[in-house]
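**Student:** coords please:
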Amino acid sequence: MRLILSAVLLLVLNTMLAQTQIIYPDNPAFTYSGRFDFTNPKEVRYDWPGTSIYFQFKGEELAFLIEGGERNYFNVFIDDQLKEVMHAPVDTVYAVSGIKGKGWHTCRLLKRTEGEMGTTIFKGVQLSSKANIAAYEALPQRKIEFIGNSITCGYGTEGKTPEEDFLPETENVNLSYAFITARAFEAECYVTAHSGLGVVRNYGDKKKVSTELATLPQRYHQSLDMDTSLHWDFAKWKPEAVVINLGTNDYSTNIRPDKAVFIDRYKRFIRNIRQYYGDVPIFCVSGPMVNEPAYSNVKEVVESSRVIYNDRNLYFIGIPSFLLNKTSDLGSDYHPSYQGQLKMAQHIIPSIANVLQWDYNDKEFK
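**Tutor:** All right, here's what the predicted structure looks like:
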């Protein structure tokens, strides 16, 4: 009896396999946006927030072959609509349900959470044996990179109250001011951000200058946020503008870096970015979670760099702490909610538009 059952089970499994096909990550149909590690082309690794995989497929069946990690969450967009939030803590075949229509569909898989939540391994997708796959239509020509901390990561954007403790599932970088701004300009968005990190000093450090945990400028060259061994090739992607929002964690407690040290390190970071990208406009943002002395020090970085290094393509945007309503604009751990992030985006978009001479749409704000 047991042999008969095993034979039947084997037949069922073989039949299921015959009805599906696996499309591996090195298939040219996949378009990758963000920093990825292609060392193993069959198992692509990534961890920075907002990294996305685009493709088109035909039919009503789609499953991801993925190892997402216990603390990572992903937005699955089908035909430009959020279909579901995916959580795949172990190596699994994750089926997307409820896809309607046997024709062509677009898909985007976006990592909501930041690198500290874990590294993701993408192993491809599973489709019906008769389904087709094709490359996504061209990504936006405009490109912006956002460099920052928890605010830029979208930390707690989906939290209900500021008293609510942070949970990975409430982090959604797609609702951060970075992606809101990119959508307004119809631009591709790279986010290089990590909660708690500063220019000189990380959040909670008992020293004025952090030495045990790398600051954001110290890990900026990495392909993976949490892996120091892989260096990103900056020739792969060049933004038309860079937005930096750092300094909040440097000045978040009474232990603060010396002003001269902060300004010097910030200037050095800007010069490093110049080596990678040339004379693209760089916008240095301060706020809204802390005010002085971060506000004045970041502004001095910009003003002195424009004089000393003749860096005329460097701009300061100050976001005041009173921009956010404490009863309606805050999510988990007193971080900006989606409503707060919208206000931030509305504050910075006109300045970027004027410098770049870009038009933008405001439909997300209505």
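**Student:** Only C-alpha atoms from now on, for both contacts and neighbour counts.
**Tutor:** Noted.
**Student:** Helices of the stretch 151-300 of the chain, start to end?
**Tutor:** In the stretch 151-300 of the chain, the helices defined using DSSP state H, counting those that start in this stretch lie at 177-185, 216-219, 259-277, 294-308.
**Student:** Can you give me the buried ones in the second one?
**Tutor:** Same thing as helix 216-219. Leu216, Pro217, Arg219 (16 or more other CA atoms under 10 Å).
**Student:** coming back round to it: highest average neighbour count across the helices of the stretch 151-300 of the chain?
**Tutor:** Of all the helices of the stretch 151-300 of the chain, helix 177-185 carries the top mean neighbour count, a mean of 24, counting by mean count of other CA atoms under 10 Å.
**Student:** what packs against it?
**Tutor:** strand 142-148, strand 187-193, helix 338-356 (3 or more CA pairs under 8 Å, 6 or more residues apart in numbering; DSSP states H and E).
**Student:** Ile4 - how many residues pack around it?
**Tutor:** By other CA atoms under 10 Å, the residues close to Ile4 number 9.
**Student:** element containing it, please.
**Tutor:** helix 2-18 (DSSP states H and E).
**Student:** likewise Ile22?
**Tutor:** Assigned by DSSP H and E, Ile22 falls in strand 20-23.
**Student:** So for that strand, what gets flagged as buried?
**Tutor:** Buried-residue list, strand 20-23, by 16+ other CA under 10 Å: Thr20, Gln21, Ile22, Ile23.
**Student:** Any idea how far stretch 255-263 is from the middle of the chain?
**Tutor:** Distance of stretch 255-263 from its chain centroid, counting by CA atoms, centre = their mean, to the nearest Å, is 28 Å.
**Student:** related to what we said a few turns ago, for the helices of the stretch 151-300 of the chain, could you give me JSON lines that also reports distance to Pro336?
**Tutor:** Putting these into JSON lines (distance: least, CA to CA, whole Å) gives the following:
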{"stretch": "helix 177-185", "distance to Pro336": "9"}
{"stretch": "helix 216-219", "distance to Pro336": "20"}
{"stretch": "helix 259-277", "distance to Pro336": "24"}
{"stretch": "helix 294-308", "distance to Pro336": "18"}
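**Student:** Let's see this one next, to set against the first:
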Amino acid sequence: MKPETLYLLFIIILFTIHSPSHSNNTPVKKELAASELKPYGRSFLNAENNLELISSAVHFGFSFTGESCTIDAFINNADGHNYLQYELDGVYQKRLKVEGNKVQPITINAGNDGKHTVWVYKATEAATGPIIIQKITADNIKAIKSSNEPLIEFIGNSITCGAAADTAEVKCGQGVYHDQHNAYYAYGPRVARALHANYILSSVSGIGIYRTWNMDAPSMPLVYEKQSLQTGDTMHWDFSKYSPKIVSIALGTNDLSKGDGVHERKPFDSAVFVKDYTAFVQLVKSKYPKAIIALLSSPMVNGDNRTLLQNCLTAIKSNVDALYPKDKAVQLFFFQPMQAHGCAGHPSVEEHAVLANELFPFFKKLL
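**Tutor:** Below is the predicted model:
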């Protein structure tokens, strides 16, 4: 036998010995069930083991390889719609419309065949109803857990939700209320990302400390402990899931509102506001005893009402600090007045960036 033939035979035998058989290959994971995801924010697994996304900006992440992945999502409303939004490889992309009450496969195209990371967010608030995730399909798919960075919880109203901010797809006055929601670009998530902090949003449009923008109820103290942030919910939120370093509370805009001109509206009662706000801070402290409480004013409240709100917040701080002399003092932040250009007097996406820039040094110091 020629030397060249012996050498070739040797190479073939060596390759055969060291190459794993097809049956021993590790299978490529193709599907990620909703129960395997690691969401951050208010959500829960329902009886069908599907993930229901509840609160504004509740989010989950996953990695995959290949050019695309598919998210199976739906809502329990045959005539309605809702919105997700997502980051691809660390870059924000767009909102994704979820329609009807049947499973809707949503494909995300990555553009190339490499490894990719996706973070998916609920763009809308709890009152718009849950978005339900059934599964995600892609090659080598794997759930990602949020980092262990400090957590900020943002409690607030429509401004905190990012409501009426994004008119890129649906202009003001068109569609339904949540068509302009963009929780990802609200001031809270913006400033948290700038600080490399985690965040959750507990926010409800139109809500205040002791009344709504046009009615006497519900108020934030009535819904905060409800899983869905709505009064009719019999399920209570499990506050042991998270331990915020800071709890930011931005309420008062709707308490000071003059109403809609239809429902009877009594003048703003500062004594009730201070009493109920103080009690609400006590409720929050009972959930998170070690958290720093930060009270934020409203950029939408101007003139005499701005001064009134600031005076009320100062009184609330004094009350709480006196009740908890051994705890870290309540912190105050007063926004600069803003003439907003979003829908119905709300901050736009660009103006939320202004608010986040204002807040950044304040939260940086607290962290």
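**Student:** TM-score for this pair?
**Tutor:** TM-score for the superposed pair, counting by TM-score structural alignment, normalised by the length of structure 1: 0.81. Supporting figures: 320 aligned residues with a CA RMSD of 2.2 Å.
**Student:** quick one on the thing from earlier: which among the helices of the stretch 151-300 of structure 1 is found nearest to Phe77 of structure 1?
**Tutor:** helix 177-185 (14.7 Å; CA to CA).
**Student:** which residues in structure 2 does the closest one align to?
**Tutor:** Residues 187-195 of structure 2 are matched to helix 177-185 of structure 1 when aligned by TM-score structural alignment.
**Student:** ok, residues contacting the matching stretch?
**Tutor:** Stretch 187-195 of structure 2 is contacted from outside by 57, 152, 154, 160, 162, 183-184, 198-199, 201, 352-353, 355-357, 359-360, 364, using CA atoms under 8 Å, 6 or more residues apart in numbering.
**Student:** Equivalent analysis for stretch 245-257 of structure 2, please.
**Tutor:** Contacts to stretch 245-257 of structure 2, defined as CA under 8 Å, 6+ apart, come from residues 150-157, 160, 206-214, 268, 273, 290-298, 300-301, 305, 309, 366-367.
**Student:** Spell out for me the ChimeraX command that would select the buried members of those residues.
**Tutor:** In ChimeraX, this line selects whichever of the contacts of stretch 245-257 of structure 2 come out buried by 16+ other CA under 10 Å:
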select :150,151,152,153,154,155,156,157,160,206,207,208,209,210,211,212,213,214,273,291,292,293,294,295,296,297,298,300,301,305,309
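**Student:** so what's the residue nearest the centre of structure 2 up against?
**Tutor:** In structure 2, the centroid-proximal residue (CA atoms, centre = their mean) is Ala57; its distance is 1.9 Å. With contact set as CA under 8 Å, 6+ apart, Ala57 of structure 2 has these partners: Gly41, Tyr121, Lys122, Ala123, Thr124, Glu125, Ala183, Tyr184, Pro189, Ile200, Leu201.
**Student:** Roughly how far does it sit from Ser286 of structure 2?
**Tutor:** Shown here: Ala57 of structure 2 relative to Ser286 of structure 2, a distance of 24 Å by CA to CA, to the nearest Å.
**Student:** okay if I get the contacts of Ala57 of structure 2 as a markdown table plus distance to Asn254 of structure 2?
**Tutor:** Listed next are these as a markdown table, based on distance: CA to CA, whole Å:
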| residue | distance to Asn254 of structure 2 |
| --- | --- |
| Gly41 | 24 |
| Tyr121 | 26 |
| Lys122 | 24 |
| Ala123 | 22 |
| Thr124 | 19 |
| Glu125 | 17 |
| Ala183 | 19 |
| Tyr184 | 23 |
| Pro189 | 22 |
| Ile200 | 21 |
| Leu201 | 18 |
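**Student:** Give me the distance between the residue nearest to the centre of structure 2 and Tyr83 of structure 2.
**Tutor:** Ala57 of structure 2 is 11 Å from Tyr83 of structure 2, where distance means CA to CA.
**Student:** can you list residues touching both of the two?
**Tutor:** Shared contacts of Ala57 of structure 2 and Tyr83, defined by CA under 8 Å, 6+ apart, are found at Lys122, Ala123, Thr124.
**Student:** Filter these down to the buried ones, ChimeraX style.
**Tutor:** To isolate the buried members of the shared contacts of Ala57 and Tyr83 of structure 2 in ChimeraX, using 16+ other CA under 10 Å:
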select :122,123,124
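**Student:** Check the alignment and tell me where Val261 of structure 1 lands in structure 2.
**Tutor:** Residue pairing (TM-score structural alignment): Val261 of structure 1 is matched to Val272 of structure 2.
**Student:** ok, the equivalent of Asp79 of structure 1 over in structure 2 - contacts?
**Tutor:** In structure 2, Asp79 of structure 1 lines up with Asp89, judged by TM-score structural alignment. By CA under 8 Å, 6+ apart, the contact set of Asp89 of structure 2 is His116, Thr117, Val118.
**Student:** what do you get for Phe146 of structure 1?
**Tutor:** Thr152, Ala178, Cys189, Tyr190, Val191, Thr192, Ala193, Val242, Val243, Ile244, Asn245.
**Student:** and the gap between the residue mapped onto it from structure 2 and Ala163 of structure 2?
**Tutor:** When structure 2 is aligned by TM-score structural alignment, the residue opposite Phe146 of structure 1 is Phe154. Counting by CA to CA, the gap from Phe154 of structure 2 to Ala163 of structure 2 is 14 Å.
**Student:** Please enumerate the strands of structure 2.
**Tutor:** In structure 2, strands defined by DSSP state E lie at 31-33, 43-45, 51-53, 59-74, 81-88, 91-99, 104-109, 115-122, 131-144, 151-156, 198-203, 246-250, 292-296, 331-333, listed in chain order.
**Student:** which bit of structure 1 covers the second one?
**Tutor:** When you say that, I think you mean strand 43-45 of structure 2. Using TM-score structural alignment, strand 43-45 of structure 2 lines up with residues 36-38 of structure 1.
**Student:** next one: stretch 122-142 of structure 2 to chain centre, how far?
**Tutor:** Chain-centre distance of stretch 122-142 of structure 2: 13 Å, with CA atoms, centre = their mean.
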